[in-house]
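Visitor: When you get a sec, could you give me coordinates for this:
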Amino acid sequence: MKSIVCVKRVPDTEARLRIAGDEKSVEAAGVKFVLNPYDEFAVEAALKHKEAAGSGEVTAISVGGAESAETLRTALAMGADNAVLLKTAGRAEGLAVARVLAEEIKGREYDLLLFGMKAIDDDLQAVGPMTAELLGIPAASAVTEFSVADGRVTAHREIEGGHEVVELRMPCALTMTKGAYEPRYASLKGIMAAKKKPLEEKAATAGDAGVETRKLSYPSERQAGRIVGQGADAVPALLKLLREEAKVL
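Guide: Below is the predicted model:
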């Protein structure tokens, strides 16, 4: 079982973000960056299926600057066998990232191509399907669990109001969400071993961006709440405000 897992470096979910002076990016100084949480599900899925098969290889790939090597080391510490950093200048948008990934992956042998369902910084949810389209392989998104048998993948997907089961021929691409694959913690042994595992760095060109960030701004401040009374006696006043001011009744 050979799996490729595409991962991304993102700000920690607990980080307090500030808009940089150019009003187009986030100030990176003092911000902790981590392996995208949805990508952790993908790494764990690849490791679980390699262990179930009894042999195989898990390769982690990331597109970004030199700092993304730290993110790949996290995947290696979890158990990935090797990693590739496709170094680009600046921040590449989704389609450009998909093109870089597809160019690297098309020359590789693999059974599964795994992604997180989305990155928490841009919420795009499209890099996985776009990469699959460029490679000409089938894809399923928002997968919570899957099984492999006889060269085919049976994937369980989250859909609004229900659950869907789809079957794909291999090789195929899956974007993973929370479900059966709870990410493991990197052990001290895994962290030490990650320092010796292969991490190849290659120069890559993302090409022209199809999407441009023009400006970032903070959300408008919320108005202070109002207390109209307490208990049942406050109901008439609340209804009057909802009807005359909020106009929701």
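Visitor: Only C-alpha atoms from now on, for both contacts and neighbour counts.
Guide: Will do.
Visitor: Can you get me the start-to-end distance on stretch 185-198?
Guide: For stretch 185-198, the separation between the terminal residues is 20 Å (Cα to Cα, to the nearest Å).
Visitor: what does stretch 22-32 give?
Guide: Using Cα to Cα, the end-to-end distance of stretch 22-32 comes to 20 Å.
Visitor: buried ones in that stretch?
Guide: Taking 16 or more other Cα atoms under 10 Å as the basis for neighbour counts, the residues of stretch 22-32 that come out buried are Val31.
Visitor: now it: how far from the chain's centre is it?
Guide: The chain centroid and the centroid of stretch 22-32 are separated by 19 Å, computed with Cα atoms, centre = their mean, to the nearest Å.
Visitor: I'd like the structure of this one too, to check against the first:
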Amino acid sequence: MKILVPVKRVVDFNVQIRVKGDGSGVDLARVKMSMNPFDEIAIEEAVRLQEAGKATEVVLVSIGPAEAAETIRTGLSMGADRGILIRSEAPVEPLAVAKLLRAVVEEEGPGLIILGKQAIDDDSNQTGQMLAALLGWAQATFASKLEVDGAYFKVTREVDGGLQTVRLKGPAIVTTDLRLNEPRYATLPNIMKAKKKPIVERAADLYGVDLAPRLEVLRTTEPPGRKAGVKVKDVAELVSKLRNEAGVI
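Guide: This is a model prediction of the structure:
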């Protein structure tokens, strides 16, 4: 079974985001970029399945600028076998991403697609679901556990009421939650090996997908600053403020 793992290049989660002065978006100048953390979890799960003999190949695919090749290279150093970069200098919205991924799926023929439940830059949480709809595949989102049983996948999902376990018939799509695993650190030997692993680069327009944005960002603003707290002299005053001022009880 071949596993396809889409990965995205995003602003590193440790970076303090700055909004442009005109409110047109986030300032990306001289900002550290890295792989979306949920995608790291997806790669880790795919590599573990391969190490367990459940998968024969792990293929990474990323959609973005030339620099996204380094994101793929990071995934290759974690154990993936090869990568595909679909070049697009302009941002691509989730529906267009799903359509491009569908084209890659038709070329590669994977039995399982694992991807992060969302990207930390736009938090859309849409690509996995849209791709499943386009392909007509079974899907399980917010996975905290994944087991492979022949042609079937048993997935434990994190839902509002607790945990839900579903059984999917492959091919299938699984989106990862934080508690699925702990991604490994790439060792120096694996980083050196990753430099020799192939990355195929293709232009996005070769797939005939309309990449024109359907959403217009009107304005980007920073969240309001946190207000200073107040001290109370006893529990009675605390309860009073929570009930009469905050309205939480």
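Visitor: TM between them?
Guide: Comparing the chains after superposition, counting by TM-score structural alignment, normalised by the length of structure 1, produces a TM-score of 0.91; 245 aligned residues with a Cα RMSD of 1.9 Å.
Visitor: those helices in structure 2, which residues are they?
Guide: 37-51, 68-77, 94-108, 127-135, 188-194, 235-241 (DSSP state H).
Visitor: okay if I get these as CSV plus mean neighbour count and distance to Ser24 of structure 2?
Guide: Listed next are the helices of structure 2 as CSV, based on neighbours: other Cα atoms under 10 Å; distance: least, Cα to Cα, whole Å:
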stretch, mean neighbour count, distance to Ser24 of structure 2
helix 37-51, 22, 25
helix 68-77, 23, 23
helix 94-108, 18, 20
helix 127-135, 20, 24
helix 188-194, 14, 37
helix 235-241, 12, 39
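Visitor: Spit out the contact partners of the closest residue to Glu44 of structure 1 other than its chain neighbours.
Guide: Ranked by Cα to Cα, 6 or more residues apart in numbering and with sequence neighbours excluded, the top spatial neighbour of Glu44 of structure 1 is Pro183, at 5.3 Å. Each residue near Pro183 of structure 1 by Cα atoms under 8 Å, 6 or more residues apart in numbering is listed here: 40-41, 43-44.
Visitor: of those, closest to Glu109 of structure 1?
Guide: Among the contacts of Pro183 of structure 1, Val43 lies closest to Glu109 of structure 1 (Cα to Cα), at 17.8 Å.
Visitor: Tell me how far the closest one lies from Asn36 of structure 1.
Guide: When distances are taken as Cα to Cα, Val43 of structure 1 and Asn36 of structure 1 turn out to be 11 Å apart.
Visitor: ditto for Arg214 of structure 1
Guide: For Arg214 of structure 1 relative to Asn36 of structure 1 (Cα to Cα), the value is 24 Å.
Visitor: Between those two, point out the one with more neighbours.
Guide: Summary of the neighbour comparison: Arg214 of structure 1 and Asn36, criterion other Cα atoms under 10 Å, with Asn36 having more neighbours (21 against 9).
Visitor: And the more buried one, how far from Pro11 of structure 1?
Guide: Taken as Cα to Cα, the spacing of Asn36 of structure 1 relative to Pro11 of structure 1 amounts to 8 Å.
Visitor: Quick check: nearest residue in space to Arg243 of structure 2, chain neighbours excluded?
Guide: The spatial neighbour of Arg243 of structure 2 that comes closest, neighbours along the chain excluded (Cα to Cα, 6+ apart), is Ile249 at 4.9 Å.
Visitor: What is the burial count for the one you found?
Guide: 10.
Visitor: do Lys231 of structure 2 as well
Guide: Applying the criterion other Cα under 10 Å, we find 7 residues in the vicinity of Lys231 of structure 2.
Visitor: Reformat the helices of structure 2 as JSON lines; add distance to Ile84 of structure 2.
Guide: Formatted as JSON lines, the entries for the helices of structure 2 read as follows, by distance: least, Cα to Cα, whole Å:
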{"stretch": "helix 37-51", "distance to Ile84 of structure 2": "14"}
{"stretch": "helix 68-77", "distance to Ile84 of structure 2": "8"}
{"stretch": "helix 94-108", "distance to Ile84 of structure 2": "9"}
{"stretch": "helix 127-135", "distance to Ile84 of structure 2": "17"}
{"stretch": "helix 188-194", "distance to Ile84 of structure 2": "14"}
{"stretch": "helix 235-241", "distance to Ile84 of structure 2": "57"}
